[in-house]
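Asker: Sequence first, then the predicted structure:
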Amino acid sequence: MERTAQNTEIGFIGTGVMGQSMAGHLMKKGFKLHLYSRTKSKAEPLLSQGAEWHDSPASLARKSNVVITMVGYPQDVEEVYLGEQGVIRNAQTGSLLIDMTTSSPSLAKRIEREAQERGMLSLDAPVSGGDVGAREARLSIMVGGSREAFEEVAHLLSIMGTNIVHQGAAGSGQYTKMCNQIAIASNMMGVCEALIYAEKAGLDPSTVLKSIESGAAGSWSLSNLAHRIIKGDYAPGFYVKHFIKDMQIALNSAEEMNLKLPGLALARSLYEQLAQMGEENSGTQALFKVLQKL
């Protein structure tokens, strides 16, 4: 059964930098929205547009037949879904649960098992694209879970993103997001080092970008975040603290596979130095500040 605005009430948990935009797109398409967030003030813009506030995930789950989460850390995901006042213990039979947080693949598999035991479907559907992608509904969405669940809500995901791919069974979305973060981690080091090198060589970094961002060195980070670095703009599209979390998930997962990822390990250590400098709430492009000091 396709979930339409006529037969669907969506519970959205997490209205931070990205979640607020994502939830807003669903409201604009006519979906009734129920909200829960640890900080109610972050939900006020959506509440003023008609969304309904709930004081707990349990209350929200009872009123929704699709629940979407976009929270911070795997422990938050576990609490929201599996706790006493969590979604799975309180949602309606037949509900479909979509976790869009970047989290642990093993936790995604556990959520699916427990959801199925209570007659629900679940998907892990982490995203890439940052604040800009969320705001412009251009997110890349990587989905794990059953084909049945994916087909029921693919049109909902298309309201928030433009590149929606079903990757396979539960956990596959999270594994794919780890591939994304591994690629970004080393690429971000390269972006920062290229700008530092350009400055040291007496070049204008903005002019350098005109030559290299559309060539073989091109990447999303080079085209979007390098310009922010040049302007001294380190505001978060994606928080340093959350990127460190993602890299640790990837390293833990790689260890389970007996896989060494030296580039990722180096990036994680540099980002930890950045956090120790008090930059954990800055955007990932703030890595420039660490490399500049070396």
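Answerer: Great, that's in hand.

Asker: Please make it C-alpha for all contacts and neighbour counts, starting now.
Answerer: Fine.

Asker: Count the neighbours of residue 23 for me.
Answerer: Using other CA atoms under 10 Å, residue 23 has 28 other residues around it.

Asker: Chain neighbours aside, what residue packs nearest to it?
Answerer: Setting aside the residues directly before and after it, residue 23 is nearest to residue 12 in space (CA to CA, 6 or more residues apart in numbering), at 6.7 Å.

Asker: Would you mind listing the residues in contact with that neighbour?
Answerer: 23, 33-36, 67-70 (CA atoms under 8 Å, 6 or more residues apart in numbering).

Asker: again with residue 41
Answerer: Contact criterion CA under 8 Å, 6+ apart gives no residues in contact with residue 41.

Asker: hold the first one in mind and look at this next one:
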Amino acid sequence: MSNEPEVGFIGLGDQGAPMAAAIAERFRLHAWARRDTSYAALGDVPFTRHTTAVELAAAVSILCVCLRTDADLTELLSNGVLDALPADAIVINHATGDPGEANGFRELCAAKGISFVDAPVSGGRPGALARTLTCFVGTVPDILEKCRAVISTHSKHVVHMGAAGTGQAAKLCNNALTVSNLRNIVEVFSIADAFGIEPASLQKAFAHSSGGSFILDALGTKVTPEIASHIATLNRADVEEFAAAAKRRGRDVSELEAWAMGGAAGLVTAVNRLIKGQTYP
């Protein structure tokens, strides 16, 4: 593979579009979307627009994908994209899914002589815009090195977790821990009221103490009242994905699932309490 690959991107959503834009600032970008309006999210960066996903696949050596579900990726690859990719191409999946499905994608690609990189990201749209995402990578080391520069355009931290599937496993664990920590914050905020302490004061103090965390810092800053309800919905989906994947492996995580769900349920109130001074229940 050349040092300057042709890079394709499919999945120009809320997070995918700024990731694709970051790639376009360094590499030749090829894009395809079902809706014409999706291309506007790329802004002024240069890119080649394709009329079909298959046409795009034939023009690239690295294909980045950021779709909603594993089923969406299965449909994309099965409808001619995998056949159109050149020999020795690399498919990078940036969406969150099941670790077992990731290994299945690896096998599907390998049958065509194509490498698969399991590479979900953490940081959301703000991280994508700031080019500070964390990417959990599951693939063999030499394949990661072939595409590390592409991933590094949008991800400040590119962490090799192991073989295909381990990237997804790491992302699911990350999500579960984040939302569980959110529940801790919800509960502590409630107790703080009983002590007569404003949660906003705790947030300020904890930013410089052992009680601090990424999610606590994000409340009211990255997670604003305007988007808190949407983030809570994503949090619930994250916990459900984690629990489902764990249960498929014979692990009972029902207590952790229930605890984390309480974090998602309390997110809107917690953010409003910090920003607007509303009474915390």
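Answerer: Sure thing, it's come through. Owing to the predicted nature of the structure, the values given are computational and were not obtained by experimental measurement.

Asker: before we move on, back to that, SS state for the corresponding residue of structure 2 for the residue nearest to residue 23 of structure 1?
Answerer: Taking TM-score structural alignment, the alignment pairs residue 12 of structure 1 with residue 9 from structure 2. Following DSSP: H, G, I helix; E, B strand; the rest coil, we place residue 9 of structure 2 in the strand state.

Asker: any idea what residue 46 of structure 2 aligns with in structure 1?
Answerer: Using TM-score structural alignment, residue 46 of structure 2 lines up with residue 50 in structure 1.

Asker: Over to residue 218 of structure 2?
Answerer: Checking TM-score structural alignment: residue 218 of structure 2 goes with residue 224.

Asker: Ok, residue 135 of structure 2 next?
Answerer: Using TM-score structural alignment, residue 135 of structure 2 lines up with residue 141 in structure 1.

Asker: which SSE is that match in?
Answerer: If you go by DSSP states H and E, residue 141 of structure 1 is part of strand 139-145.

Asker: mean distance, that strand to its aligned residues in structure 2?
Answerer: Here the mean offset of strand 139-145 of structure 1 against structure 2 after fitting is 0.7 Å, by mean CA distance after the TM-score superposition for structure 1.

Asker: Name the surrounding residues that touch that strand.
Answerer: Residues outside strand 139-145 of structure 1 that contact it (CA under 8 Å, 6+ apart) are 112, 122-130, 133, 150, 157, 160-174, 176-177.

Asker: what element comes up after it heading to the C-terminus?
Answerer: Sequence order places helix 147-160 as the next helix or strand after strand 139-145 of structure 1, per DSSP H and E.

Asker: so where is the helix or strand following that following helix in structure 2?
Answerer: Following helix 147-160 of structure 1 in sequence order, the next helix or strand is strand 161-168 (DSSP H and E). Under TM-score structural alignment, strand 161-168 of structure 1 corresponds to residues 155-162 of structure 2.

Asker: how far apart are the matching stretch and its match in structure 1?
Answerer: Using mean CA distance after the TM-score superposition for structure 1, the mean distance for stretch 155-162 of structure 2 is 1.1 Å.

Asker: List the buried residues in that stretch.
Answerer: For stretch 155-162 of structure 2, burial by neighbour count (16 or more other CA atoms under 10 Å) applies to 155-158, 160-162.

Asker: Next, format those as CSV and append distance to residue 98 of structure 2.
Answerer: Shown next, in CSV, are the buried residues of stretch 155-162 of structure 2 (distance: CA to CA, whole Å):
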residue, distance to residue 98 of structure 2
155, 21
156, 24
157, 22
158, 20
160, 17
161, 15
162, 15
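
Asker: and the two most separated of those residues?
Answerer: 156 and 162 (18.7 Å; CA to CA).

Asker: Distance from the chain centre to stretch 233-251 of structure 2, please.
Answerer: Between the centre of stretch 233-251 of structure 2 and the centre of its chain there are 15 Å (CA atoms, centre = their mean, to the nearest Å).

Asker: same question, stretch 264-278 of structure 1
Answerer: On CA atoms, centre = their mean, the centre of stretch 264-278 of structure 1 falls 20 Å from that of its chain.

Asker: Next, the buried residues of that stretch.
Answerer: For stretch 264-278 of structure 1, by 16+ other CA under 10 Å, it's 264-265, 267-268, 270-275.

Asker: got it, and stretch 84-96 of structure 2?
Answerer: 84-86, 89-96.

Asker: Just give the nearest non-adjacent residue to the most centrally placed residue in structure 2, would you?
Answerer: Nearest residue to the geometric centre of structure 2 (CA atoms, centre = their mean): residue 121, 3.6 Å. Nearest residue to residue 121 of structure 2 in three dimensions, chain neighbours excluded: residue 135, at 4.4 Å (CA to CA, 6+ apart).

Asker: in the stretch 1-150 of structure 2, which spans are helices?
Answerer: Along the stretch 1-150 of structure 2, counting by DSSP state H, counting those that start in this stretch, helices occupy 16-24, 53-59, 70-76, 82-84, 99-110, 124-130, 141-151.

Asker: Give me the mean deviation of the fifth one from structure 1.
Answerer: In this case it means helix 99-110 of structure 2. Taken over the aligned residues, the distance from helix 99-110 of structure 2 to structure 1 averages 1.0 Å (mean CA distance after the TM-score superposition for structure 1).

Asker: Could you tell me where stretch 99-107 of structure 1 falls in structure 2?
Answerer: Mapped onto structure 2 using TM-score structural alignment, stretch 99-107 of structure 1 covers residues 93-101.

Asker: sorry, back to before: packed most tightly, which of the helices of the stretch 1-150 of structure 2 would that be?
Answerer: helix 16-24 (a mean of 26; mean count of other CA atoms under 10 Å).

Asker: and the longest helix for structure 2?
Answerer: Looking across structure 2 with DSSP state H, the single longest helix is helix 166-195.

Asker: That one vs structure 1 - mean distance after superposition?
Answerer: Mean deviation for helix 166-195 of structure 2: 2.0 Å (mean CA distance after the TM-score superposition for structure 1).

Asker: could you say what helices and strands the helix or strand following that helix packs with?
Answerer: With elements assigned by DSSP H and E, the helix or strand that comes after helix 166-195 of structure 2 is helix 199-206. Helices and strands touching helix 199-206 of structure 2, by 3 or more CA pairs under 8 Å, 6 or more residues apart in numbering; DSSP states H and E, are helix 166-195, helix 254-276.
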